[in-house]
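got a predicted structure here, sequence first:
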Amino acid sequence: MLTVDFEHLPVGPGNRVLDLGCGGGRHAFEVLRRGADVVAFDQDAAELENVANMFAAMDKAGEVPPGATAETTVGDALAMPFDDESFDRVIAAEVLEHIPDDMAAMREIVRVLKPGGRAAITVPSFLPERICWALDEDYHTAPGGHVRIYTLAELRAKLKSAGLEVGPHHHAHGLHSPYWWLKCAVGVNNDDHPLAQAYHKLLVWDIMERPAITRLAESVLNPLIGKSVVVYARKPA
């Protein structure tokens, strides 16, 4: 399930791409499939071990274009172990809402981007996130959880302040917002609730099969209640 639209963030052979806070590696895998060199970066070493195993499996299955490389690096988003101007692209998907000093993380993104390099930043959208916070305190108070809710205006202003030229944006995962509202209504940690389980099966079906009816529904829902907002930006040349 991709949040970033790679038509807005083109990647390919010759690009070095940082997936900052890569988590399970969903965007890193797509970057590698497109032939770019990718660095999957996260503070969770165990998660990165799984990502590295998937990189190896992709290579064995012939899914990695010739010349493309992939590596994993453990570290802190506030002090990344990379040289200045060392990446053509940076992806930071659902990361900044977890970081108390988000401006420091944004400055690090700018630091490691090459002049003219592009970034895709995604965070939870304001309205769906605000409803989740209101429905269940456990949603955002768990260790490592979300520490803020961004408005689009705030996110754009902070990215500009960090030194980026802010471009287009869009919303994603409109079908996922009702699922999380339902989860919060019944208890975000209540994985056994039948309604939550049924909706989860719907989402899995959508992700795996991508039927036309759910694709159409999501395209209608995204501008209204998309769970994530994606902002694309560029470091001035």
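Structure's in. What do you need?

drop to CA atoms for contacts and neighbour counts, all remaining ones
OK.

how much space separates the residue nearest to N15 when sequence neighbours are not counted from A28?
Residue nearest to N15 in three dimensions, not counting chain neighbours: A36, with 5.1 Å by C-alpha to C-alpha, 6 or more residues apart in numbering. As judged by C-alpha to C-alpha, to the nearest Å, A36 and A28 stand 10 Å apart.

between the two, point out the one with more neighbours.
More neighbours surround A28 than the other of A36 and A28, with 28 against 25 (other C-alpha atoms under 10 Å).

quickly find the element holding that one.
Per DSSP states H and E: A28 is located in helix 26-33.

how far does that helix sit from the chain's center?
Distance, stretch centre to chain centre, for helix 26-33: 12 Å (C-alpha atoms, centre = their mean, to the nearest Å).

for comparison:
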Amino acid sequence: MLTVDFDRLPVGPGLRVLDLGCGAGRHAFEVLRRGADVVAFDMDAEELEGVAGMFAAMAKEGEVPEGAVGETVTGDALKMPFEDATFDRVIAAEVLEHIPDDMSAMREIFRVLKPGGRAAITVPSFLPERICWALDEAYHTAPGGHVRIYTLAELSAKLKAVGMEIGSHHHAHGLHAPYWWIKCAVGVGNDDHPLAKAYHELLVWDIMKRPAVTRIAETLLNPFIGKSVVLYVRKPA
């Protein structure tokens, strides 16, 4: 399930891409499939082991174009172990809302981008996130949880303040917002609730089958209740 639109953030052979806070690696895998070199970067060394294993499996199955390399690096988003101007692209998907000092993380993204490089920054959308916070305090108070709710204007202003040029934006995962509202309503840790389980099965079916009916529904819902907002920015040349 991708949040970033790779038509708006083109990647391919000859480019070096950082997937910051990569988690399980969903965007890193797509970058590698498109032939770019990718660094999957995260604080969770155990999760990165799974990402490295998938990189190896993709190569074995012939899913990696010749010359493309995927690697994993463990570290802190506030002090990344990379030289200035290392990457052509940076992806930071659902990361900044977890970081108290988000401006320092944004400055690091700016620093490691090459002049003229582009980044895709995704965070939870304001309205769906605000509803989750209102329904269940545990949703955002758990260790490692969300520490703020961004408006698009705030996110844009902060990125502009560190030097980025602000580009286009869109919303994603309109079908996922109701799932999280259900989860928060019944208790965010209550995975066995029948309604939550049923909606989760719907989402899995949608991800696996991509039927036209849910694709159309999500396209219609995204501008209003898309769970994520994606902002594309550029470091001036």
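Sure, I can see it. Note that the coordinates shown come from a computational prediction; the quantities given were computed from them, not determined experimentally.

quick one: what's aligned to P178 of structure 1 in structure 2?
The pairwise alignment with structure 2 assigns P178 of structure 1 to P178, based on TM-score structural alignment.

what is whatever helix or strand its match lives in packed up against?
In this structure, P178 of structure 2 is located in helix 176-186 according to DSSP H and E. When contacts are defined as 3 or more C-alpha pairs under 8 Å, 6 or more residues apart in numbering; DSSP states H and E, helix 176-186 of structure 2 sits against helix 126-135, helix 194-209.

kindly recompute the last result at 10 Å.
For helix 176-186 of structure 2, the elements it packs on are helix 126-135, helix 138-141, helix 194-209, helix 212-225, judged by 3 or more C-alpha pairs under 10 Å, 6 or more residues apart in numbering; DSSP states H and E.

tell me, the third one lands on which residues of structure 1?
To tie it back to what came earlier, the one meant is helix 194-209 of structure 2. Mapped onto structure 1 using TM-score structural alignment, helix 194-209 of structure 2 spans residues 194-209.

what comes up buried for the matching stretch?
Residues of stretch 194-209 of structure 1 classed as buried by neighbour count (16 or more other C-alpha atoms under 10 Å): A196, Y199, H200, L203, D206.

measure S177 of structure 1 to R16 of structure 1 for me?
For S177 of structure 1, the distance to R16 of structure 1 - C-alpha to C-alpha - is 33 Å.

typo on my end, G67 of structure 1
Using C-alpha to C-alpha, G67 of structure 1 is found at 12 Å from R16 of structure 1.

what do the two both touch?
Common contacts of G67 of structure 1 and R16 (C-alpha atoms under 10 Å, 6 or more residues apart in numbering): G35, A36, D37.

report the contact partners of the residue nearest the centre of structure 2.
What sits nearest the mean C-alpha location of structure 2, by C-alpha atoms, centre = their mean, is A93, with 1.8 Å. Residues near A93 of structure 2 by C-alpha under 10 Å, 6+ apart: 2-4, 19-23, 26-27, 120-124, 228-230.

can we see that at 7 Å?
I121, T122, V123 (C-alpha atoms under 7 Å, 6 or more residues apart in numbering).

make TSV from the helices and strands packed on helix 176-186 of structure 2 and add distance to E47 of structure 2 to it.
What follows is those, written out as TSV (distance: least, C-alpha to C-alpha, whole Å):
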stretch	distance to E47 of structure 2
helix 126-135	25
helix 138-141	22
helix 194-209	21
helix 212-225	29
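
could you pull out the buried residues of stretch 146-165 of structure 2?
Neighbour-count burial for stretch 146-165 of structure 2 [16+ other C-alpha under 10 Å]: 146-150, 152, 155-156, 159-160, 162-165.

what does stretch 99-107 of structure 2 correspond to over in structure 1?
Going by TM-score structural alignment, stretch 99-107 of structure 2 sits over residues 99-107 in structure 1.

give the buried residues for that stretch.
Buried, per 16+ other C-alpha under 10 Å, within stretch 99-107 of structure 1: I99, D102, M103, A105, M106, R107.

before we move on, what about stretch 228-237 of structure 2?
S228, V229, V230, L231, Y232, V233, R234, K235.

what residues are up against the first one?
Contacts here follow C-alpha under 7 Å, 6+ apart; on that basis S228 of structure 2 touches T122, V123, P124, S125, H171, A172, H173.

which of the buried residues of stretch 194-209 of structure 1 sits closest to G62 of structure 1?
Using C-alpha to C-alpha, D206 comes nearest to G62 of structure 1 of those, at 25.8 Å.

isn't that closest one right up against T214?
Yes. Look at D206 of structure 1 against T214 with C-alpha atoms under 7 Å: they come within range, at 6.4 Å.

farthest from the middle of structure 2: give me that residue.
Structure 2, C-alpha atoms, centre = their mean, max distance from centroid: P194 (28.3 Å).

how much space separates that residue from H200 of structure 2?
10 Å.

name the residues contacting each of these two.
In contact with both P194 of structure 2 and H200: no residue, using C-alpha under 7 Å, 6+ apart.

show me which residues of the longest strand seen in structure 2 are buried.
Determined from DSSP state E, the single longest strand within structure 2 is strand 113-124. Going by neighbour count (16+ other C-alpha under 10 Å), the buried part of strand 113-124 of structure 2 is L113, K114, P115, G117, R118, A119, A120, I121, T122, V123, P124.

show me what G25 of structure 1 aligns to in structure 2.
G25 of structure 1 maps onto G25 in structure 2, by TM-score structural alignment.

burial count for that match?
When counting by other C-alpha under 10 Å, one arrives at 23 neighbours for G25 of structure 2.

nothing else from me, thank you.
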